[in-house]
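Asker: sequence-free structure coming up:
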């Protein structure tokens, strides 16, 4: 993979590690398990979804949850934010929401007779964009720059966001009344699209025990790591080794998807980088200093599925999984 592509989109600017494995700070996998255990106190039976959210965070990616209302998408985002000692803000997307309500605007100061920039809710460490597809595309576009560049430009002036910045969005099924389709450019800003789904019977029974108490379940969560720990994750991910054979394998997977006649949408080189970064994060939290074939097979549907469109207008998780199986894996 050409390292010059590493600055594309919202991918981190550091080149993907190619010089050989380096030791992993053993505190990082321990921090991962600590956060996951904290989230599992209120999100039951969804360990794989929780893990994927944390992998994306470590890879500096944003996550989109697409599911029916009421399965815990917003609760999961809040539980993550409550587990990290950092700032958190929520935007409830509605049809009348304006772009300036998201990014901020210049407000005239009567006392000083000047315009002052009033930051919008995107100026935070963890942003929950709730029901993002209830707002029209014009408002959704307010997130494009901030998700890709971690900055906001208002009337020619650029305002940088503090690190880390993670956007966690939820969306309702498009067949629901009052929803808008997300533009392809918006979808491409999300590293992963995940589905929480319904809990298992035992987990749902346990959920009643947790959430029917006198105190709201989220109120019992306290931070177990700091935002500097998250920055440490994000700094460690690019140091995970991606061998020449794995880089060629990643490219072959993407080429197989692009050449599949069932895929009606282009899949950009940014997708290759994001898949590689997500695989590095999975390896990091597994205590492994290199990316494996299993990382790619596990994460390809989550990272690439929403970037693929089939003739029935569905997302392409199954198509991606089939393409990955067709590509010969390195030994």
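Answerer: Thanks, I have the structure now. Just so it is clear, the model here is predicted, and its values are computed rather than measured.
Asker: can we go C-alpha only for contacts and neighbour counts from here?
Answerer: OK.
Asker: Straight-line length of stretch 196-205, end to end?
Answerer: Terminal residues of stretch 196-205 are spaced 17 Å apart (C-alpha to C-alpha, to the nearest Å).
Asker: let's bring in a second one:
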């Protein structure tokens, strides 16, 4: 199975230029059964990144453009009365898919944002008192713009904590950006017709294999020391929850599997710690005034925890 996964990642990196680390993290997240929040300025390929992954996995894909007037039923679906059959009929919303892109999630009010909570946590939705299961492979990728806050509704901490990772998309290098420009203008690639590399059945088999990746007691202790350090640090106002430790452990297993190993190393933990923690902690006011970033504090914090031998 690892050969197919390596082939998928290679094709993914060919199509999305300059984001190799984020692509591997995104793939790790879906293999770990988690969801991802992507933050980046418009035009950096966030939508294409998710759509291409869906094509390579052979899964169904839906995109919702979040706006202030979007209703919860626009996401989950609703029931209507069928006069011909004299019965109520359920119309499924776009959430019934394998990969859901919640574009600009912070542009819709909290009531609509909350429509995703049950789906992300319990893999089901409730419509008019009836509960409907979602697909075995269900993956939410939400995007938000980090530079425009007018008319937005910041995600509450409880909803941010539902995301396994928060990825930050930066601009590619000059050479990488030039390659993207040539590909698009020369029409070298047809992104929409990208052939799948693995199917959903194989994907579920790989996910089961990842659960067998060895996470030793020493590595678990290392994870807990990092998470608990976020609660003791004076630089952090609110530390990470137990869910953060679980997320780091699950994603580290997936990262190790993609890297060709059946065991997790401390380097795997270091790799997933930043995207796994950056949306789960809040810096103290005096640290923010000094100009420190969350990523800098996480890096210092992880570096201060002794590495297991």
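Answerer: Alright, I've got the coordinates. Model, not experiment: these values are computed from the prediction.
Asker: Please state their TM-score.
Answerer: Taking TM-score structural alignment, normalised by the length of the second structure as the basis, the two superposed chains have a TM-score of 0.94; 304 aligned residues with a C-alpha RMSD of 1.7 Å.
Asker: show me what contacts the equivalent of residue 274 of the second structure over in the first structure?
Answerer: Matched across to the first structure, residue 274 of the second structure falls on residue 301, judged by TM-score structural alignment. Contacts here follow C-alpha atoms under 8 Å, 6 or more residues apart in numbering; on that basis residue 301 of the first structure touches 316, 317, 318, 320, 321.
Asker: Was I right to think residue 199 of the first structure contacts residue 49?
Answerer: No - counting by C-alpha atoms under 8 Å, residue 49 is not a contact partner of residue 199 of the first structure; they are 11.6 Å apart.
Asker: Can you show me the helices along the first structure?
Answerer: 27-39, 47-58, 73-83, 99-103, 137-140, 142-149, 184-188, 201-211, 227-236, 244-259, 269-285, 293-304, 317-326 (DSSP state H).
Asker: In the second structure, which residues correspond to the longest one?
Answerer: Mapped onto the second structure with TM-score structural alignment as the criterion, helix 269-285 of the first structure occupies residues 242-258.
Asker: Can you give the distance from the matching stretch to the centre of its chain?
Answerer: Centroid displacement of stretch 242-258 of the second structure relative to its chain, using C-alpha atoms, centre = their mean, to the nearest Å, is 13 Å.
Asker: picking that back up, which two in the contacts of residue 301 of the first structure are spaced the farthest apart?
Answerer: The largest separation in the contacts of residue 301 of the first structure, counting by C-alpha to C-alpha, is between 316 and 321 at 8.6 Å.
Asker: Residue 16 of the second structure touches residue 49, doesn't it?
Answerer: Yes - between residue 16 of the second structure and residue 49 there is a contact at 6.5 Å, judged by C-alpha under 8 Å.
Asker: Can you name the residues that contact the residue sitting nearest the centre point of the second structure?
Answerer: Central residue of the second structure (C-alpha atoms, centre = their mean): residue 36, 1.4 Å from the mean position. Taking C-alpha under 8 Å, 6+ apart, we find residue 36 of the second structure in contact with 26, 29, 140, 141, 142, 163, 164, 165, 166, 167.
Asker: run the last query once more with 7 Å
Answerer: Contact analysis of residue 36 of the second structure by C-alpha atoms under 7 Å, 6 or more residues apart in numbering lists 140, 141, 142, 163, 164, 165, 166.
Asker: Just give me the match in the first structure for the last one.
Answerer: Spelled out, that is residue 166 of the second structure. Using TM-score structural alignment, residue 166 of the second structure pairs with residue 193 in the first structure.
Asker: Give me the neighbour count for that match.
Answerer: Using other C-alpha atoms under 10 Å, residue 193 of the first structure has 25 neighbouring residues.
Asker: Hmm, residue 61 and it touching each other?
Answerer: No - Residue 193 of the first structure is beyond contact range of residue 61, at 10.8 Å (criterion: C-alpha atoms under 7 Å).
Asker: Residue 4 of the second structure corresponds to which position in the first structure?
Answerer: Using TM-score structural alignment, residue 4 of the second structure pairs with residue 31 in the first structure.
Asker: Now that match. Nearest residue, chain neighbours left out?
Answerer: residue 225 (7.0 Å; C-alpha to C-alpha, 6 or more residues apart in numbering).
Asker: So what does the one you found match up with in the second structure?
Answerer: Applying TM-score structural alignment, one finds that residue 225 of the first structure aligns to residue 198 in the second structure.
Asker: ok, now which ones touch its match?
Answerer: Residue 198 of the second structure sits in contact with 4, 56, 57, 58, where contact means C-alpha under 7 Å, 6+ apart.
Asker: wait, doesn't the second one sit right on residue 197?
Answerer: Going back to what we said before, that points to residue 56 of the second structure. Yes - contact status for residue 56 of the second structure versus residue 197: in contact at 5.3 Å, counting by C-alpha under 7 Å.
Asker: Now the common contact residues for these two.
Answerer: By C-alpha under 7 Å, 6+ apart, the residues touching both residue 56 of the second structure and residue 197 are residue 8.
Asker: hang on, the earlier thing: roughly how far apart are the match of residue 4 of the second structure and residue 84 of the first structure?
Answerer: Residue 31 of the first structure is 11 Å from residue 84 of the first structure, by C-alpha to C-alpha.
Asker: go on, residue 61 of the first structure?
Answerer: From residue 61 of the first structure to residue 84 of the first structure the distance is 16 Å (C-alpha to C-alpha).
Asker: More neighbours: which of those two?
Answerer: residue 61 (28 against 22).
Asker: Run a quick neighbour tally on the aligned partner of residue 181 of the first structure in the second structure.
Answerer: Taking TM-score structural alignment, the alignment pairs residue 181 of the first structure with residue 154 from the second structure. Counted by other C-alpha under 10 Å, the residues lying close to residue 154 of the second structure total 16.
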